[in-house]
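Colleague: prediction below, plus the sequence it came from.
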Amino acid sequence: MICLLRDPQIGSGVYLSVASGQSNNILTRKNPEVSKIGKYLSLLIQHNVTTGFLLPPTLQAFTHDYYIVGKDPTLPIIEQKKDDIKLNGVAVFKEDRMVMKVDQDKLFYLKLMSAPVKSGNVELALSEAVITLDHRKVNNLNVVIAPFNLYEGLKASVLDMSEQLSLTEPAVSNRLSLIIEQKIENEMMVLIQRLQEETVDPIGFGSKYRAFVRGKTFLMRYGEINILRQALR
């Protein structure tokens, strides 16, 4: 990474990624529809940043999260399957070593806790139905010594459902809202617990902790801190 930072020909806005398998196989693949693989990969990442739940994996962002105390960097994982190149989750780093992977279908929950999400679609598999949400979100992360209070405000509309439900009936819509809230809360907590087990913090709890509690070492307390939830609205 130091070499990238010192190279004047490489801008801070260049995208970084991790290859699943041999990177050479991805960079040298021959496809008549893709004339410049570098440009194709850049557009693929940019599309997922703009319309999906991928945090911008620029050199500047990675460097910031690498050096700041209390946050760990992430990079998208690029995978080639036959003739298709796609993103397959993100790698979470501890310093310069990848320690875990967040699957593609869990990126929504990672970004929901990490950064504002202006819009986007997410599919949730529920006991009642498989639904697709179009959502807007405002988040606020508070910490008063310990534990953390993580408040997530979510505004969403149902775009599609696999089962026929009468959402005009208050009892049905209220029950569905509650199920969605519980699903999102549970997924967030499962992800947080995985991060705690690996002692990595791509969300930035540690930097928030240090801002409020001076002189305390967050790393030693990370696995012990209970992160509270407030129902999503």
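Modeller: Noted; the coordinates are in hand. Predicted model only: the values in this text are computed from it and were never measured.
Colleague: switch to C-alpha atoms for all contacts and neighbour counts from now on
Modeller: Noted.
Colleague: C-terminal to the biggest helix by length in the chain, what's the next element?
Modeller: Counting residues, the longest helix found in the chain (DSSP state H) is helix 170-198. Downstream of helix 170-198, the next assigned helix or strand under DSSP states H and E is helix 205-212.
Colleague: buried sites along that next one?
Modeller: 205, 206, 207, 208, 209, 210 (16 or more other C-alpha atoms under 10 Å).
Colleague: for residue 76, state which of the residues you listed is nearest.
Modeller: Nearest to residue 76 among these is residue 205, at 20.8 Å by C-alpha to C-alpha.
Colleague: looking at it, the closest one is touching residue 72, isn't it?
Modeller: No - using C-alpha atoms under 8 Å as the test, residue 205 is too far from residue 72 to be in contact (10.0 Å).
Colleague: just put the buried residues of helix 205-212 in CSV and tack on distance to residue 102.
Modeller: CSV is the format used below for those (distance: C-alpha to C-alpha, whole Å):
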residue, distance to residue 102
205, 17
206, 19
207, 21
208, 22
209, 23
210, 25
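Colleague: farthest pair in these?
Modeller: 205 and 210 (8.7 Å).
Colleague: pull up the overlap in contacts between the two.
Modeller: Counting by C-alpha atoms under 8 Å, 6 or more residues apart in numbering, the shared contacts of residue 205 and residue 210 are residue 70.
Colleague: quick one on the thing from earlier: which helices and strands does the longest helix of the chain pack with?
Modeller: Counting contacts by 3 or more C-alpha pairs under 8 Å, 6 or more residues apart in numbering; DSSP states H and E, helix 170-198 is packed against helix 107-114.
Colleague: next structured bit after the helix it packs on?
Modeller: By DSSP H and E, the next helix or strand past helix 107-114 is strand 121-125.
Colleague: so the closest residue in space to residue 118 that isn't next to it in sequence versus residue 230, what's the distance?
Modeller: Excluding the flanking residues, the one nearest residue 118 by C-alpha to C-alpha, 6 or more residues apart in numbering is residue 136, at 5.3 Å. For residue 136, the distance to residue 230 (C-alpha to C-alpha, to the nearest Å) stands at 17 Å.
Colleague: more neighbours, the two?
Modeller: Remark: of residue 136 and residue 230, residue 136 carries more neighbours, 16 against 12, as counted by other C-alpha atoms under 10 Å.
Colleague: thought the more buried one was touching residue 157?
Modeller: No - judged on C-alpha under 8 Å, residue 136 makes no contact with residue 157 at a distance of 9.0 Å.
Colleague: can you report how many residues lie near the closest residue to residue 197 other than its chain neighbours?
Modeller: Spatial nearest neighbour of residue 197, excluding adjacent residues (C-alpha to C-alpha, 6+ apart): residue 223 at 6.8 Å. Each residue near residue 223 was counted by other C-alpha under 10 Å, and the total is 17.
Colleague: next up, a structure to set beside the first:
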Amino acid sequence: MYKKMNKIIIAILVIIISGCADPKTLERMGLVTTIGYDTTEDKNVLVTMVLLQIDPEAAQNSIILSAKSETSKGAKNKADLKSPKKLQSGQLRVALVSEEFAQLGIINLVDTLARDPAISNLTYLAVVEGSTHKLLKQKNAGFSDISQLIYKELDQNIKGEKIPSSTLQEVMQDYYAAGTDPVLPTIRGENGEIIITGMALFKNDKMVSKANPDEAFFLKLVNDRYKTGAIEITIPKGGFGIPESIKAPDQMSVVLDTITSKSDINLLNKDNLQFEMKIKLTTRLLEVNQVMDIKNPVLLKKLEDRLSEKITSEIENLVEKARVAGADPFGFGEIYRKSVRGTNLTASKWHKMYPDSKVNVKVDFEILRTGVVE
């Protein structure tokens, strides 16, 4: 079924491309859909590309090309020498960098991608735990084209509000803003599968820390509005009238969905750099792994209080992790710049001020309705 659909997509793509005014013939085009960048032992750049096979009758839907050079463009030019078709970037959907590459700095690469008029600003960027070359050469039984698997997984998790978005445009915007730093999803390959492991935190253009998937949820909770998000949170089960005789887990796991949120960050003190972060959160209680009477208003209020405390603690820990690493993914610097006139704030100046900042987190949490309880 997948192969049949893939051939239909390729056929449609052929029609679209062949109808363009550009005189290039299909036989001469190698469409790059995903590209990966690794740092080699001799400090060169290893570029690995996944090329879409336009021919619907081709034995494979995609092919892998790689080459290394001192620059990303130089490596791509060398890869051209190995390709029977002229490499084109107009269908690029995902650009990957290894952790080692990200730790050295990504702005030169990001600028290079942004200057290519053929590359969309909506191209996703992500960090690979390990080698991008090895990840792109993985085989998956359900997807003959690894690039489609990576793109679809990033796309659905971003649109499904599991992780923040990190398009080329968004990364460029965050980097060039004086008071905020970029974040990118982190992924790894495992037995042919692609797993999203969290988010990479950057200071300027260098990766300095990582957030796990739960922390990625709270990062998005602060930076954006949720409309349909979901998360599982674990809290102590004491105080909810749960019989001790019942064999049940030691902790209470609560699944929340249909999450809607709004966050607001304000500067309280410009001299001592103190911020207040307010988050209003409403949600539905979907599932609890304990036997408890959620119709009891007293217990429901206690559950709201416990969850509010846990969420507040998780956000405070994430803010502290980012501050210690020197990364500002929340944009506190931008709040400061907009609140204080005449600062002439630069990224360098802000990163010197940021470690001394303090943040008060306040969460207004409410369960609007309940769902299934086990």
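Modeller: Looks like it came in fine. What you are looking at is a predicted structure, and each value in this text was computed from that prediction instead of being measured.
Colleague: picking up where we left off before, the residue nearest to residue 118 of the first structure and residue 126 of the first structure, how far apart?
Modeller: For residue 136 of the first structure relative to residue 126 of the first structure (C-alpha to C-alpha), the value is 20 Å.
Colleague: who's in contact with the residue nearest to residue 118 of the first structure?
Modeller: By C-alpha under 8 Å, 6+ apart, the contact set of residue 136 of the first structure is 117, 118, 119, 120, 154, 155, 156.
Colleague: the first one pairs with which position in the second structure?
Modeller: Alignment of residue 117 of the first structure against the second structure is given by TM-score structural alignment, with residue 226 as its counterpart.
Colleague: next, count neighbours for its match.
Modeller: By other C-alpha under 10 Å, the burial measure for residue 226 of the second structure, its neighbour count, is 22.
Colleague: close enough to count as contact, it and residue 161?
Modeller: Yes - with contacts defined as C-alpha under 8 Å, residue 226 of the second structure counts as touching residue 161 at a distance of 7.0 Å.
Colleague: shared neighbours of these two, anything?
Modeller: residue 220.
Colleague: picking up where we left off before, the contacts of residue 136 of the first structure, buried ones only, as a PyMOL selection?
Modeller: Buried members of these, defined by 16+ other C-alpha under 10 Å, are picked up in PyMOL with:
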select buried, resi 117+119+120+154+156
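Colleague: nearest to residue 188 of the first structure, of the contacts of residue 136 of the first structure?
Modeller: Within the contacts of residue 136 of the first structure, proximity to residue 188 of the first structure (C-alpha to C-alpha) peaks at residue 154, which comes in at 13.2 Å.
Colleague: counterpart of that closest one in the second structure?
Modeller: Match for residue 154 of the first structure (TM-score structural alignment): residue 281.
Colleague: so its match, which state does it fall into?
Modeller: Look at residue 281 of the second structure: counting by DSSP: H, G, I helix; E, B strand; the rest coil, its state is strand.
Colleague: compared with the second structure, how much does the host helix or strand of residue 80 of the first structure deviate?
Modeller: Under the criterion of DSSP H and E, residue 80 of the first structure resides in strand 74-81. By mean C-alpha distance after the TM-score superposition for the first structure, the fitted strand 74-81 of the first structure averages 0.9 Å away from its aligned residues in the second structure.
Colleague: where in the second structure does that strand fall?
Modeller: Strand 74-81 of the first structure maps onto residues 183-190 of the second structure, going by TM-score structural alignment.
Colleague: what lies in contact with the matching stretch?
Modeller: 125-130, 135, 138, 163-166, 171, 194-202, 329.
Colleague: same question for stretch 152-164 of the second structure.
Modeller: So stretch 152-164 of the second structure is contacted by 124, 165, 185, 194, 196, 198-199, 213, 216-217, 219-220, 226, 228-230 (C-alpha under 8 Å, 6+ apart).
Colleague: circling back: element containing the residue nearest to residue 197 of the first structure, please.
Modeller: With DSSP H and E as criterion, residue 223 of the first structure is part of no helix or strand.
Colleague: list the contacts for it?
Modeller: Contacts of residue 223 of the first structure (C-alpha under 8 Å, 6+ apart): 196, 197, 199.
Colleague: are any of these buried, and which?
Modeller: Here, 16+ other C-alpha under 10 Å leaves 196, 199 buried among the contacts of residue 223 of the first structure.
Colleague: shared with the second structure, which of the contacts of residue 223 of the first structure?
Modeller: Here is what carries over to the second structure from these, by both residues aligned by TM-score structural alignment, their matches' C-alpha atoms under 8 Å: 196, 197, 199.
Colleague: in JSON lines: these, plus distance to residue 2 of the first structure.
Modeller: Shown next, in JSON lines, are those (distance: C-alpha to C-alpha, whole Å):
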{"residue": "196", "distance to residue 2 of the first structure": "28"}
{"residue": "197", "distance to residue 2 of the first structure": "29"}
{"residue": "199", "distance to residue 2 of the first structure": "24"}
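Colleague: out of those residues, who's nearest residue 184 of the first structure?
Modeller: residue 196 (18.3 Å).
Colleague: map that closest one onto the second structure.
Modeller: Checking TM-score structural alignment: residue 196 of the first structure goes with residue 323.
Colleague: can I assume its match is in contact with residue 353?
Modeller: No - judged on C-alpha under 8 Å, residue 323 of the second structure makes no contact with residue 353 at a distance of 10.6 Å.
Colleague: how about the helices in the stretch 1-150 of the second structure?
Modeller: Ranges of helices within the stretch 1-150 of the second structure are 2-18, 72-82, 99-104, 107-115, 132-136, 146-159, based on DSSP state H, counting those that start in this stretch.
Colleague: make CSV from these and add distance to residue 345 of the second structure and mean neighbour count to it.
Modeller: Converted to CSV, those look like this (distance: least, C-alpha to C-alpha, whole Å; neighbours: other C-alpha atoms under 10 Å):
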stretch, distance to residue 345 of the second structure, mean neighbour count
helix 2-18, 46, 13
helix 72-82, 32, 17
helix 99-104, 25, 20
helix 107-115, 20, 15
helix 132-136, 36, 21
helix 146-159, 31, 18
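Colleague: adding distance to residue 273 of the second structure, write those helices out as JSON lines.
Modeller: As requested, the helices of the stretch 1-150 of the second structure are exported to JSON lines (distance: least, C-alpha to C-alpha, whole Å):
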{"stretch": "helix 2-18", "distance to residue 273 of the second structure": "53"}
{"stretch": "helix 72-82", "distance to residue 273 of the second structure": "40"}
{"stretch": "helix 99-104", "distance to residue 273 of the second structure": "28"}
{"stretch": "helix 107-115", "distance to residue 273 of the second structure": "28"}
{"stretch": "helix 132-136", "distance to residue 273 of the second structure": "40"}
{"stretch": "helix 146-159", "distance to residue 273 of the second structure": "32"}
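Colleague: sweet, I'm off.
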